[in-house]
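[1] when you get a sec, could you give me coordinates for this:
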Amino acid sequence: MKILRILRMAFNSLRLNRLRSILSTLGIIVGVASLILITSFGYGAQREILSSINKIGSDAIIITPGKVSDVRRAFSSIGSTVTKPITYYDLKFLKGQIPGVVATPSLTTARATVKVGANEITVTVSGVNEDFLVALGYDLALGRGFTSTDVNSFMNYAILGSKIANDLFGTEPPLGKSITLLNTKFYIIGVLAPQGNTMFGSVDRNVYIPITKLISLTNTNSLGAIYMKPPKGMSKDVLIALVTTLLKNRHGVENFTISDMEQFANLANTATSILTTALTLIGLIALIVGGIGIMNIMLATVAERTREIGIRKAVGANSMDILLQFLFESIVITVVGGMIGIVIGVLGAQLASRLSPTAITPNSIIVGFTVSVAVGVFFGVYPAVKASKLNPVEALRYE
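    So this is what the prediction gives:
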């Protein structure tokens, strides 16, 4: 009962000094909301990357030119010397030697302009084959994918990413319509379902054409990578050994790197965990700053209420009663601020998801609320102890 009475007195004190209480609470609100919001970006990036990796499948492998020992360098020239590039003919050779294998190339232009009437948009153009939907785990919203006949016949066909289709045609069905790309007319045979941000960038803003057509238009045959899945009944390790032997014999040197999706998943987990930890620390710093603000205001409150403390002690309150009252005031401020901060942080993350992937986890909410209460206790102890140690005689004489 005594605890409830002290807690009620703490609430009454905060209610009587509303402006001071609101200012104290603001620091905690901003700190908790910031913690939830910024960590949602880290968890969102992790979810998107791992989702794109899972779409491809854990049994997939990626062949990149140049021999490197670190998967982080697989898509760059750092640490490798490409004496013999990987070409589309290497991909055709591997498909011919490994019946049933699923393999698609990565041949991409830097930027190109696609035109529909007077409407022009800058896009990324990727040359692919008939396996690219299965190999990369993409789904179609409309139309069909490429066939081997389309690829071998250098057909002027295109598949659009969802955002490009919307930007060019709006609500009109784009199938069968033409676009001008690389000074060539292409006919649309398919539109991808929204894919979001993947490990390959923003797929929704890409245009896909047969790789044979892209090679003929750009005179470029060197691939950035080959994405491959083993045929039914073959393990990933057997596929890696087989591809290594075939390409090494074909090139005369093992001047390529084979990575698997498990390596990329581990790398993505590590990178996003570091990012999320860094963002969490930034949010915690904001909370600590809010706690320092509470301590400063509570110290000022002790000075303002010195006479009140003296009167309470004179009528029978002991040092523990005074300590608990001021400590409860700090805790109430942080609990209320933490709850409001959680609501604002969650709403902010949901709004931010329209611009960038976000993910709100129970851990970020629990950590934010727990730390806010801990901040209230930690930074409220010193002012509470100082108030409890005031001499009642000197406090009553205080003006």
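[2] switch to C-alpha atoms for all contacts and neighbour counts from now on
    Fine.
[3] could you pull out the strands for the stretch 51-200 of the chain?
    In the stretch 51-200 of the chain, strands defined by DSSP state E, counting those that start in this stretch lie at 61-65, 102-108, 112-116, 119-128, 140-143, 157-160, 178-181, 184-192, 197-198, listed in chain order.
[4] and if you look at the stretch 201-350 of the chain?
    Counting by DSSP E, counting those that start in this stretch, the stretch 201-350 of the chain has strands at residues 201-202, 206-210, 225-229, 256-260.
[5] related to what we said a few turns ago, of all the strands of the stretch 51-200 of the chain, which one comes closest to K236?
    The closest of the strands of the stretch 51-200 of the chain to K236 is strand 61-65. By CA to CA, the value is 7.5 Å.
[6] for comparison, sequence B:
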Amino acid sequence: MIDLIQEIYGTIKRNKLRTFLTGFAVAWGIFMLIVLLGAGNGLINAFESNAGGRALNSMKVYPGWTNKPFDGLKEGRSIKLTEKDMEITGNFKDNVTAVGATIEQSSVNLSYGEDHVSLLLEGVTPEYLHIDAISIKTGRFINAPDIKEKRKVILLHEKTVEMLFGKKDANVIGKYVNASGLAYQVIGVYTDMGNYSPSAYIPFTTLQLIYNKGDKLETLVFLTQNLPTEKANEDFEKQYRQAIGNHQRFDPTDRGAIWISNRFTQYLQQQKGNNILHTAIWVIGIFTLLSGIVGVSNIMLITVKERTREFGIRKALGAKPVSILWLIIAESVAITTFFGYIGMVAGIAVTEYMNAVAGEQVMDIGVASATVFLNPTVGLNIAIQATLTLIIAGTLAGFFPARKAVMIRPIEALRAD
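    Down below sits the predicted model:
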């Protein structure tokens, strides 16, 4: 083994520049692979983070406009969801565990002292907390007694608090804010991805009463169960459209009449996108690495040609073909592994630097914020995969030149120039 190492070292030492340039191509290939995988993980982790806090077993139903005539009614009719639709939703007891709704009042002037802000006031039910990405910073969310007693309580976004009270960490629980002449007691502050306008939440029944909304709804929200597959969700949505269509008198196949936002199927689609991204990164990285591996293979072919006479003498003296085969492959693996390791370490260092500089990159649009880059690093499993890739690549790079060296007949090798 020591003789083999010395021989490989001697060969590399005699061709320093050639070995360095070839090794650099390998190092660059594995470096790009690691960096691309790290960047890809940063995007994928951001997607997962943005989905966090939201119940995957949840659906939202929005009213729309009919695109098809039905039962003597023309297309283009506006559908208005009502509390009767909430009852219909609750009848799916095998698949629906909780039902809620939202209603809205836009352009409400909210003030505290001299400061004020115009925002969207949303009336919600307690179920909304588990369905949307709402994280309670301080205080609490709307609860059942608030709904039953039609309490004038309000939940503010932390940036709304900053606008009204001067700083978003202000202690506002129990204080009163004025909403177009009505006083609401602040019961909580929340932080989340937000919307494009600063929403404030009050009990569904309170907004319904004060702003005379009747039985009309903006959205229906509900939690589901026993729908583990995409096919099961599609079948449920078909049955649900049929039930709502019977009440609202629209064609159940008219997808424009109501819009269903299904978090579970959206999550599955996101996972497919993540898998495609991950695969694309590996393909690009592998092809980048292959350019360096081809260089190693070419160098080994040149080495075989230069040492043809030497191999002939070895075989004439009784050297077994497998020893020559092993010599060439070992040299190829040594080059790819050494320089590949350098490239891998450099790649990991860069991903760690990216994590330190932009590991929690958040895009802020007023009150809206979303994580766009999170923890762009690679795990131990990736390092193992990269190592195996290097070993396999080095073996393949040396195999074909080694096979050529083994096939050389001693008499022909001795005649070589």
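[7] save the strands of the stretch 201-350 of structure 1 as a markdown table, and put in mean neighbour count and distance to I274 of structure 1 too.
    A markdown table is the format used below for the strands of the stretch 201-350 of structure 1 (neighbours: other CA atoms under 10 Å; distance: least, CA to CA, whole Å):
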| stretch | mean neighbour count | distance to I274 of structure 1 |
| --- | --- | --- |
| strand 201-202 | 13 | 20 |
| strand 206-210 | 25 | 30 |
| strand 225-229 | 24 | 27 |
| strand 256-260 | 21 | 22 |
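[8] looking at those, which is closest to V289 of structure 1?
    V289 of structure 1 lies closest to strand 201-202 among the strands of the stretch 201-350 of structure 1, at 36.9 Å (CA to CA).
[9] the closest one: how far from the chain's middle?
    13 Å (CA atoms, centre = their mean, to the nearest Å).
[10] go on, stretch 93-113 of structure 1?
    Counting by CA atoms, centre = their mean, stretch 93-113 of structure 1 comes out at 28 Å from the chain centroid.
[11] how about stretch 385-399 of structure 1?
    For stretch 385-399 of structure 1, the distance to the chain centre is 53 Å (CA atoms, centre = their mean).
[12] what are the contacting residues of that stretch?
    With CA atoms under 8 Å, 6 or more residues apart in numbering as the test, stretch 385-399 of structure 1 has contacts from 302, 306-311, 313-314, 318-323, 326.
[13] nearest to I285 of structure 1, out of the strands of the stretch 51-200 of structure 1?
    strand 197-198 (29.8 Å).
[14] so how far is G29 of structure 2 from the aligned residue in structure 2 for G338 of structure 1?
    Using TM-score structural alignment, the partner of G338 of structure 1 in structure 2 is G340. Plainly put, G340 of structure 2 is 8 Å away from G29 of structure 2 if you go by CA to CA, to the nearest Å.
[15] more neighbours: which of those two?
    Neighbours per residue, other CA atoms under 10 Å: of G340 of structure 2 and G29, the larger number sits with G340, 30 against 25.
[16] count the neighbours of the nearest residue to that one once chain neighbours are set aside for me.
    In space, and not counting its chain neighbours, G340 of structure 2 is closest to A27: 4.7 Å by CA to CA, 6 or more residues apart in numbering. A count of nearby residues for A27 of structure 2, using other CA under 10 Å, gives 27.
[17] once aligned to structure 1, how far is the helix or strand containing A27 of structure 2 on average?
    Taking DSSP states H and E as the criterion, A27 of structure 2 maps to helix 16-51. Here the mean offset of helix 16-51 of structure 2 against structure 1 after fitting is 3.6 Å, by mean CA distance after the TM-score superposition for structure 1.
[18] list the buried residues in that helix.
    With burial defined by 16 or more other CA atoms under 10 Å, the residues of helix 16-51 of structure 2 counted as buried are 19, 22-48, 50-51.
[19] do the same with stretch 350-367 of structure 2
    350-352, 354-355, 358-361, 367.
[20] what do you get for stretch 186-206 of structure 1?
    186-198, 203-206.
[21] and stretch 157-177 of structure 2, how far out from the chain middle?
    On CA atoms, centre = their mean, the centre of stretch 157-177 of structure 2 falls 32 Å from the chain's centre.
[22] which residues are in contact with it?
    In contact with stretch 157-177 of structure 2 (CA under 8 Å, 6+ apart) are residues 110-112, 115-117, 138-139, 183-191, 198-200, 367.
[23] just to revisit the earlier point, which one of the strands of the stretch 201-350 of structure 1 lies nearest to I240 of structure 1?
    Nearest to I240 of structure 1, of those and by CA to CA, is strand 256-260 at 7.1 Å.
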